[in-house]
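coordinates for the following, if possible.
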Amino acid sequence: MTLSPVLQFHDGHSIPQLGLGVYKIADAAAADAVQVALESGYRHVDTAALYANEAGVGQGIARAGLPRGDVFVTTKVWNADHGYDSTLRAFDESLGKLGLDYVDLYLIHWPVPSQDRYVDTWRALQTIRADGRARSIGVSNFHPHHIDRLLAETAVVPVVNQVELHPWLQQADVRAYDAAHGILTEDWSPLARGRAIGNPTLEAIGARYGKSAAQVVIRWHLELGDIVIPKSVTPSRIRENFDVFDFALDDTDRAAIAALDSGERTGRDPDDD
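Below is the predicted model:
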């Protein structure tokens, strides 16, 4: 069975580069999707308290029957739970729903600068890591200036920054900042909420390799060196999204995809919270 390549965190742990995202998937459907994914070779599942499907994710992991150490699990603290004590409580709740003794990665979901509590939240994540209940800690949707503040006030560098990233929002500045600080970039909405499917440029590239536009984009994310978490509930699509390790893009392909960059977001700007 083909497995995803793994990338190394600066803290010594590692993460499978290609994982399954489960945003907006109901609990029962999440259990089925996770089970199919793990049986198809995925070893990385990304959820969050906001998604209200941590219990389903945990059920899918249990059904697949893999050793706990073989499955990389990420979850995230939601905006309403920012602050030191409330983050600790939120983590306990997430862990209970997942039915796990630890998670591999715990993230601050958004900085929510209007609340001005993400530094206290970051300190709580450090406590959770020190207790061994999260192997690694990181952030999601952080601009460089948000991370600068974490570093200035705590000196603890996130292992990952999960951001919206796709051909129409290529985030060169964020990726460069992350790389300069030893932070891996992880890409959510990698297919731009389905916009990639049917795009003439991407379809034409895919036709050359006998691949779909979605497979081309997932391959592009992998070749950037980023972590990528495409979402699907359809078993055939889950498997298709993982079937991207038998071809490689060339310079012409990469130039065509680079030309799609327009700075368009499908979600909100993290500074707007």
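
all contacts plus neighbour counts: C-alpha atoms, from now on.
OK.

would you say Val45 is within a strand?
Yes: checked against DSSP: H, G, I helix; E, B strand; the rest coil, Val45 lies within a strand.

the structure of the following sequence is requested for comparison with the preceding one:
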Amino acid sequence: MPRFGLGVWKTDNRTSRDSVAAAIKNGYLAIDTARQYGNEQGTGAGIKLGLEQAGLKRSDLFVTTKLYNGEQGDYDQVSKAFENQLKDLGLDYVDLYLMHWPVDKTYIESYHAMEKLYREGKVRAIGVSNFDNDRMEKLLEEAEIIPTVNQMEFNPTNQEHEILAFDQSHDIEMTAWSPLGGGESLTNPVIDALAKKYDRSAAQIILRWEWQRDIITVVKSTHEKRIIQNSQIFDFSLSDEDVQKINELDQGRRGLWYDDFQWHNPNGKVANGIDQWPDTRK
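Now for the predicted structure:
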């Protein structure tokens, strides 16, 4: 799995198509989407276009998508959901299939269904997303295949030390979503000072820090210039001292909001519907 790729959360199908194509054309070899994002059709169109423009084959690209919470369940339900996702993506297989959230009533059963998809060769690897240590431990007790990755929010102000340590102890890689941490990280004085020191953008400093921390990143951008700029992190290194400066920005917050998440708490405030975007095929 490439350790650096493009994510397409909160982009419509047309924008997703254009950003994915631009990313592949400019050297990105990993694309991350999800059923919940509502843009698998656009992502698939971008993959086709980008591969054509770059002169690459499908096997050159690593594609990740995710099982939606509302489609978790037994094998028949998960398999049907997955086949619909393949159709929308226009692909014969995906390289990595993640469980988007650990819905308490179904995540064990759903993971077993994902294991069967893996054995059938429909997915090349399986993993999870947004799993805290309690849920991951329960999953590992039941799983026959150890998840390859756990995709979590990870950025300078939210470093999830306990989850990272637990996952690493079980040979589970962490993939960062929201790797730039929004304005809180991008405008941090420490990051700003390092950007000036290395003559780089704040985003490049953060992404290089995550690279040196051995965190897989999927970074979102919808502008080709920024897509290119974000990937230009391999011709410089942060000193150990500067890596530690960013390490010390962690605020110790728990990044997950299980108590407010409706899939866990019927009275929760955080919904999780599928974003519906225009269909690029029309």
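
what's the TM-score here?
After superposition, the two chains reach a TM-score of 0.90 (TM-score structural alignment, normalised by the length of structure 1), with 257 aligned residues with a Cα RMSD of 1.5 Å.

in structure 2, which spans are strands?
Taking DSSP state E, the strands of structure 2 run over residues 4-7, 30-32, 62-67, 96-99, 126-129, 149-153, 173-177, 216-220.

make JSON lines out of these and add mean neighbour count and distance to Leu256 of structure 2.
Shown next, in JSON lines, are those (neighbours: other Cα atoms under 10 Å; distance: least, Cα to Cα, whole Å):
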{"stretch": "strand 4-7", "mean neighbour count": "24", "distance to Leu256 of structure 2": "19"}
{"stretch": "strand 30-32", "mean neighbour count": "24", "distance to Leu256 of structure 2": "20"}
{"stretch": "strand 62-67", "mean neighbour count": "23", "distance to Leu256 of structure 2": "18"}
{"stretch": "strand 96-99", "mean neighbour count": "25", "distance to Leu256 of structure 2": "15"}
{"stretch": "strand 126-129", "mean neighbour count": "24", "distance to Leu256 of structure 2": "11"}
{"stretch": "strand 149-153", "mean neighbour count": "23", "distance to Leu256 of structure 2": "8"}
{"stretch": "strand 173-177", "mean neighbour count": "22", "distance to Leu256 of structure 2": "12"}
{"stretch": "strand 216-220", "mean neighbour count": "24", "distance to Leu256 of structure 2": "18"}
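
can I get these in a markdown table including distance to Pro189 of structure 2?
Formatted as a markdown table, the strands of structure 2 follow (distance: least, Cα to Cα, whole Å):
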| stretch | distance to Pro189 of structure 2 |
| --- | --- |
| strand 4-7 | 25 |
| strand 30-32 | 30 |
| strand 62-67 | 34 |
| strand 96-99 | 35 |
| strand 126-129 | 31 |
| strand 149-153 | 21 |
| strand 173-177 | 22 |
| strand 216-220 | 21 |
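
what's the closest of the ones you listed to Phe234 of structure 2?
Of all these, strand 4-7 sits nearest to Phe234 of structure 2, with 10.8 Å by Cα to Cα.

what comes into contact with the closest one?
For strand 4-7 of structure 2, the external contacting residues (Cα atoms under 8 Å, 6 or more residues apart in numbering) are 20, 23, 28-33, 216-221, 231.

repeat that for 6 Å
28, 30-32, 216-220 (Cα atoms under 6 Å, 6 or more residues apart in numbering).

where in structure 1 does that strand fall?
Aligned by TM-score structural alignment, strand 4-7 of structure 2 falls on residues 18-21 of structure 1.

stretch 16-34 of structure 2 now?
Mapped onto structure 1 using TM-score structural alignment, stretch 16-34 of structure 2 spans residues 30-48.

not counting the matching stretch itself, show me its contacts.
Contact with stretch 30-48 of structure 1 is made by 3, 19-22, 56-57, 59-60, 64, 71-76, 233, as judged by Cα under 6 Å, 6+ apart.

distance between it and the chain's centre?
Centroid separation for stretch 30-48 of structure 1 versus its chain: 13 Å, with Cα atoms, centre = their mean, to the nearest Å.

gap between the two ends of that stretch?
12 Å (Cα to Cα, to the nearest Å).

Gln17 of structure 1 against Asp226, yeah?
No: using Cα atoms under 6 Å, Gln17 of structure 1 makes no contact with Asp226, being 7.1 Å away.

contacting residues for Trp156 of structure 2?
Careful, residue 156 of structure 2 is Pro; it's not Trp. Counting by Cα under 6 Å, 6+ apart, the residues that Pro156 of structure 2 touches are 249-250.

Lys122 of structure 2 against Asp92, yeah?
No: distance between Lys122 of structure 2 and Asp92: 7.7 Å, which falls outside the contact criterion (Cα under 6 Å).
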